[in-house]
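Structure, please.
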Amino acid sequence: MARFEFRLPDIGEGIAEAEIVAWHVAVGDRVEEDQGLADMMTDKATVEMESPVSGTVIALAGEVGDQVPIGSTLVVIETEGEAAAEPAAAAPVSDAVEEQIEAENPGVEEVAAEPAPQPASAPAQAGAQSQERPASNPGLPPAREHGGDKAPTSQHVLASPAVRARAKDLGIDLAAVQHDGQHIRHADLDAYLRYSAGQGYHAPHASRARDDQPVKVIGMRRRIAENMAASKRQIPHFTYVDEIDVTALEEMRGDLNANRGNRPKLTMLPFLIVAICRTIPDFPMLNARYDDEAGVVTRHGRVHLGMATQTDAGLMVPVIRDAQDKNVWQLASEIGRLAEAARTGKAKSEELSGSTLTVTSLGPLGGIATTPVINRPEVAIIGPNKIVERPMFRPNGSGGDDIVRAKLMNLSISCDHRVVDGWDAASYVQAVRKLLETPVLLFAD
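Below you'll find the predicted structure:
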């Protein structure tokens, strides 16, 4: 038997440490080569650490939420055979991990030789749950088998603690959930729930009172909390909202989409970004970053537009570089690419930093008006709201007014009052409004 000490590798980005956001193994677990061990978060991305060897886990570096320095021990695995001891020789077990091994695993060899004990009720529960599932499940193939002819139980399925806790709350047997990857993820649970909804599935005790649940603020949620608190604490915000008639713009957007060919479908956002970029040269104080400590405001000549994007991990802000040089089709393509990269955790570090101005949209939720929080150290953030159809008075050219159906949208902007005056913010939105209400100007040189 040999001990292999897996040290946290250099994940890149010049970071010194990473945060443990999820463990996929526990002490006493058997792991195979390339099996996921833990999810580690840097300032911008989450990376899954995989085991380079097979063996039994005998020590973990810390708990979820702890920071682990690069190069320090993350997991200690006991391997079989002398050959497996060679990698460990280059990385001797640290004193702290030795103490943890001795304290938590007084009989490591016995633990490795015998399977971990299972609760006596587990087989009965698994059997009861399998009886509750329908015998035929069209559209939802059975979960993969695990060893021999026996169907896997939820203990055999690989999933993060958060996914297991959610499945338990919903009364879902993880062994019944179809998944394409090595681990069951939240998206797999969502797909299972969508299918089950059509089969009359209801979460057990959904209408009853539930116990309070303390949730540790870690990972992306902790970074969001820290950034938002710093922004509100240090920046004196003010928000201005104006109403824009987008009837003509929506008609133009419909015509362009009907003749787009193989180009991406246009939403309102690319048109808004073009209007933002065309008006910025007259309002340079808005496309800026404020260095509090140095007391310097840098007005940027290029528009690197941050795009607030909701993901399963929390709010991320991928950046459209040189947005001022792109047309609506190029912007639509870049919006789709960056949003997908952010939601799947594949966005690169350089794609998540360096924005000079941010746009935030709630998409189909819309809302009547918003008061968005500035993405510090920027000095402004713009938020389009829901498009609604309402009657409005419109001059008829004969000295009177006609009542017409109009599509109206509120546009919000929050600004740093240390840098931007209210008059400037209102004037800027009026300039954007002029372009959106006369959309042909968006394409005029």
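
use CA for all of it now, contacts and neighbours both
OK.

What segments of the stretch 251-400 of the chain are strands?
Ranges of strands in the stretch 251-400 of the chain, per DSSP state E, counting those that start in this stretch, are 288-291, 296-299, 305-311, 314-316, 319-320, 357-360, 380-395.

among these, which is nearest Ala18?
Closest of the strands of the stretch 251-400 of the chain to Ala18 is strand 314-316, at 17.5 Å (criterion: C-alpha to C-alpha).

for comparison, sequence B:
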Amino acid sequence: MGEFIIKMPDVGEGVAEAELVEWHVKPGDPVREDMVLAAVMTDKATVEIPSPVDGTVLWLGAEVGDTVAVKAPLLRIEIAGEGSARADVAAGGEAAEKAEPATDRAGEEPPAKAPVGEVPQPRPTAFEAKTLEAPPPQRAAAAPVPRDIREPVEKPLASPAVRLRAQEAGIDLRQVAGTGPAGRITHDDIDQFLARGAQPAAAPAGLARKTATEEIKVTGLRRRIAEKMRLATTRIPHITYVEEVDVTDLEDLRATMNDGRKPDQPKLTILPFLMRAMVKTLGEQPGINATFDDDAGIITRSAAIHIGIATQTPAGLTVPVVRHAEARTIWDSAAELTRLADAARNGTAAREELSGSTITITSLGALGGIVTTPIINHPEVAIVGVNKIAVRPVWDGTQFIPRKIMNLSSSFDHRIVDGWNAATFVQRIKALLETPALIFIEG
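Below is the predicted model:
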């Protein structure tokens, strides 16, 4: 029998390592060619690693959550044939070459071969050994609860203080024998009841105390989100500016455009209108369409407007990017927004579609709340938050009338964007959304 070593592939240009987010096999499992063995992640893109050979898994080189360097051994497969084979599994194909017998780790010998006719037993890795430990001894059974000494309908005699103590201890006084006058239950009787090992009465169904805990290792996308949030909040001094916007006319226009849309056109939400309003405003305030390299002390202003759209997926929050929003119409923006959101949610978005934004929009839709304090997508300098639309009474000078009101909650990097500039930016967007015809006027 031979041994085939699969190494961490080069999953992208300039990527030196990747995080192992999922194993599909374990030692002893048979594998077939092209069968998916593991999944690794880098820059929010997940890559599946297939097997180039048929064989049996001998060894796994990492645990889920570990960061593995490119070309580092990832797993070993026992294959038919003599000698030992090594291979790098790369994006473009596989390669194998003859080499000297491999060891499990530096200085260790490979697992001993099983006698003919016996199934080889793979050596457990450190993290598998945890599952092979003997289970903890079973806890001794609790002492049996004494049988009720009173009929269920009989109310035991006890003072208010005794009743309060029994209630706090979870003791059913009907199970306690009273030694006082006329069978009255005393504090001594409760002490004797507990000393005998009797258990407090069970709580009603649904009200039982729960003590179980669950430890969940933060891996994959969730770990990258955590790292990104820590980076943003520790390095960026946020200033958040909130303004309400009357979107009554905008909602009327949106409904009219949706009613008249062509079969191949997507349904419009409020986001494409906001994107177009941001494009016009950023043309007037290019300093907000920028990224800040605080290590080098360099601000990069971009003529291209690449708008990231914070999108919730089953795996966690991702930010697909609508590139060159400055060159897109309302309908084109809506179509690209829909395409990217679908790709992000089903895990098919390419790595370049999840990076490179120059400013971000975050929206929770109907769950948007009244006010939010969005966290800037580092290294950008601004993020625009959309809150839910609600009908509110607005005084028009003579009477209150119902209007559709939405808040914009936007955060800025206060190192780069002054409060005046932040307010001017939001007020300009407000003016465009409240008079939506201005969004379509060029120049």
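
Please work out the TM-score for the two chains.
The TM-score (TM-score structural alignment, normalised by the length of the second structure) is 0.73; 351 aligned residues with a C-alpha RMSD of 2.7 Å.

would you list the strands of the stretch 251-400 of the first structure in CSV and tack on distance to Ile15 of the first structure and mean neighbour count?
Below are the strands of the stretch 251-400 of the first structure laid out as CSV (distance: least, C-alpha to C-alpha, whole Å; neighbours: other C-alpha atoms under 10 Å):
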stretch, distance to Ile15 of the first structure, mean neighbour count
strand 288-291, 22, 19
strand 296-299, 26, 14
strand 305-311, 23, 21
strand 314-316, 19, 17
strand 319-320, 21, 24
strand 357-360, 25, 24
strand 380-395, 28, 18
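
residue boundaries of the helices in the first structure?
Remark: helices assigned in the first structure by DSSP state H are 85-89, 95-104, 108-113, 122-132, 161-170, 186-197, 219-234, 247-258, 268-279, 328-343, 422-437.

from the ones you listed, which stretch is densest packed?
A comparison of the helices of the first structure by mean neighbour count, using mean count of other C-alpha atoms under 10 Å, puts helix 268-279 on top with a mean of 20.

Where does it end up in the second structure?
Counting by TM-score structural alignment, helix 268-279 of the first structure falls onto residues 270-281 of the second structure.

most centrally placed residue in the second structure?
Note on the second structure: the residue nearest the mean C-alpha position is Gly316, at 2.8 Å, using C-alpha atoms, centre = their mean.

Pro161 of the first structure against Val25, yeah?
No - applying C-alpha atoms under 8 Å, one finds Pro161 of the first structure not in contact with Val25, separated by 9.2 Å.

about what we covered before: mean deviation of the match of helix 268-279 of the first structure from the first structure?
Mean deviation of stretch 270-281 of the second structure relative to the first structure after superposition (mean C-alpha distance after the TM-score superposition for the first structure): 0.5 Å.

How far off centre is that stretch?
Relative to its chain's centre, stretch 270-281 of the second structure lies at 27 Å (C-alpha atoms, centre = their mean, to the nearest Å).

From Pro119 of the first structure, how far off is whatever residue of the first structure lines up with Ala39 of the second structure?
Alignment note: Ala39 of the second structure maps to Asp39 in the first structure; criterion TM-score structural alignment. Here the criterion is C-alpha to C-alpha, to the nearest Å. By it, Asp39 of the first structure lies 27 Å from Pro119 of the first structure.

try Trp423 of the first structure
Taken as C-alpha to C-alpha, the span from Trp423 of the first structure to Pro119 of the first structure is 68 Å.
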